[in-house]
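Asks: Predicted model follows, preceded by the sequence.
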Amino acid sequence: MLSFLRDSLLSFCFSYTKNILYGVESLFFCLISFLAYLLDTVKEYIETNEYLQNLYSAVNRFREILKSKDESRLENWLSEVKRYNIRELNTFVRSVERDIEAVKNAIRTEFSNGIIEGVINKIKVIKRIMYGRCSFELLRLKAIMS
């Protein structure tokens, strides 16, 4: 797959730079056209592959359930996704079913502990950086200041 991408990029760049002045602008246009080509290729591949269509639609429906805050659609989504028999989705479904009440609460409510988790992560990073170098007082001050 990587050789395909490399060869495609080289052919695109060669065709663009053959008749255009060399420089940053030609490279920029080459990359933009290559990304457009890749997007078209991926869309075409998704449209012809039933496995990817099922995966794509399952992910989009789950996103719609989260956005609509309608927890009643979750059970139908879980049973429908099980029928696709996609290994990665089945793993996700098992983890959702294991903690179904927490998932329903996350769909139903506006509250999240994401901000607190971010603060805890920042403190842990500071602690790892300062390990063995400073006193607890300096660690505390650094955590408060950041």
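Replies: All right, it came through fine. Numbers count the residues shown, from 1 in each chain.

Asks: Please count neighbours and contacts with C-alpha atoms only from this point.
Replies: Fine.

Asks: Let me see the residues that make contact with stretch 29-40.
Replies: By Cα atoms under 8 Å, 6 or more residues apart in numbering, the surrounding residues in contact with stretch 29-40 are Ser8, Leu9, Phe12, Cys13, Tyr16, Thr17.

Asks: Comparison target below:
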Amino acid sequence: MTTATPRAILPALEKIYLPLDTFAETLLRVLAGALLVTHGYGKILDPFGAVGMVEGLGFYPGVFWSPLLSATEFFGGIFIAIGFLTRPAAFAATIVLLVTVYFHGIVQGQGLGGAEKSILWAAITLFFAIRGANGQSVDAKLGKQF
């Protein structure tokens, strides 16, 4: 099966959006990673601070899962942002985000309205877990991807 690139309806616009393709993907990866770092910053300062929360979700022992959550958000966010070990970092972030979908949507009873940001975040990290980083990444500079 061959997948042909669709022809542009307005060919003149290709000169604008084709060069921005890599930039847009890199921007999405960097922003997603940076925002994960921001979200995980407080947790990494107190890696055992979420013990009660993770145990409340059924993840025992909390002293194991809480620091793992902290590291996944903070260091995983850094890895995603710079494009280093992108696939494993994004996969781990996707798992964390799917748990937050469950937490907001089911545990807190907020439904889709409460889980929609986590669903969007999970879709973004899943994209990078599957695709990996592009040429604008540490992975590309090293010439290797997981």
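Replies: Alright, I've got the coordinates. Just so we're clear, the structure is a prediction, and the values are computed from it rather than from any experiment.

Asks: What does the superposition give as a TM-score?
Replies: Here the superposed chains carry a TM-score of 0.23, computed using TM-score structural alignment, normalised by the length of the first structure; 58 aligned residues with a Cα RMSD of 5.1 Å.

Asks: Check the contacts of stretch 29-40 of the first structure for burial and list the buried ones.
Replies: Buried members of the contacts of stretch 29-40 of the first structure, counted by 16 or more other Cα atoms under 10 Å: Leu9, Phe12, Cys13, Tyr16, Thr17.

Asks: Off-centre distance for stretch 95-107 of the first structure?
Replies: Counting by Cα atoms, centre = their mean, to the nearest Å, stretch 95-107 of the first structure is centred 20 Å from the centre of its parent chain.

Asks: Pull out the buried positions in it.
Replies: Val96, Val103, Lys104, Ile107.

Asks: again with stretch 138-146 of the first structure
Replies: Leu139, Ala143.

Asks: Which other helices and strands does the host helix or strand of Leu55 of the first structure contact?
Replies: Element membership for Leu55 of the first structure (DSSP states H and E) is helix 50-68. Applying 3 or more Cα pairs under 8 Å, 6 or more residues apart in numbering; DSSP states H and E, one finds that helix 50-68 of the first structure contacts helix 24-48, helix 72-84, helix 100-108.

Asks: Show me which of the contacts of stretch 29-40 of the first structure is closest to Lys124 of the first structure.
Replies: Nearest to Lys124 of the first structure, judged by Cα to Cα, of the contacts of stretch 29-40 of the first structure is Leu9 at 41.4 Å.

Asks: Tell me if I'm right that Gly40 of the second structure and Phe74 touch.
Replies: Yes: the pair Gly40 of the second structure and Phe74 qualifies as a contact (Cα atoms under 8 Å) at a distance of 4.5 Å.

Asks: Could you check which of the two is surrounded by more residues?
Replies: Legend: neighbour count by other Cα atoms under 10 Å for Gly40 of the second structure and Phe74, higher for Phe74 (25 against 21).

Asks: Is that one within a helix or a strand, and which one?
Replies: Going by DSSP H and E, Phe74 of the second structure is part of helix 62-82.

Asks: Please name every helix or strand in contact with that helix.
Replies: helix 20-45, helix 51-56, helix 86-102.

Asks: Distance check, the most centrally placed residue in the first structure against Ile65 of the first structure.
Replies: The centroid of the first structure falls nearest to Val59 when counting by Cα atoms, centre = their mean (11.2 Å). Separation of Val59 of the first structure from Ile65 of the first structure (Cα to Cα, to the nearest Å): 10 Å.

Asks: Just the endpoints, please. Distance across stretch 123-139 of the first structure?
Replies: 9 Å.

Asks: Of all the residues in the helix holding Leu55 of the first structure, which ones are buried?
Replies: Quick answer for helix 50-68 of the first structure (16+ other Cα under 10 Å): Asn54, Leu55, Ala58, Phe62, Ile65, Leu66.

Asks: Then stretch 54-74 of the second structure?
Replies: Buried, per 16+ other Cα under 10 Å, within stretch 54-74 of the second structure: 54, 62-63, 65-74.

Asks: one step back: tell me the gap between the helix holding Leu55 of the first structure and the middle of its chain.
Replies: Offset of helix 50-68 of the first structure from its chain centre (Cα atoms, centre = their mean): 14 Å.
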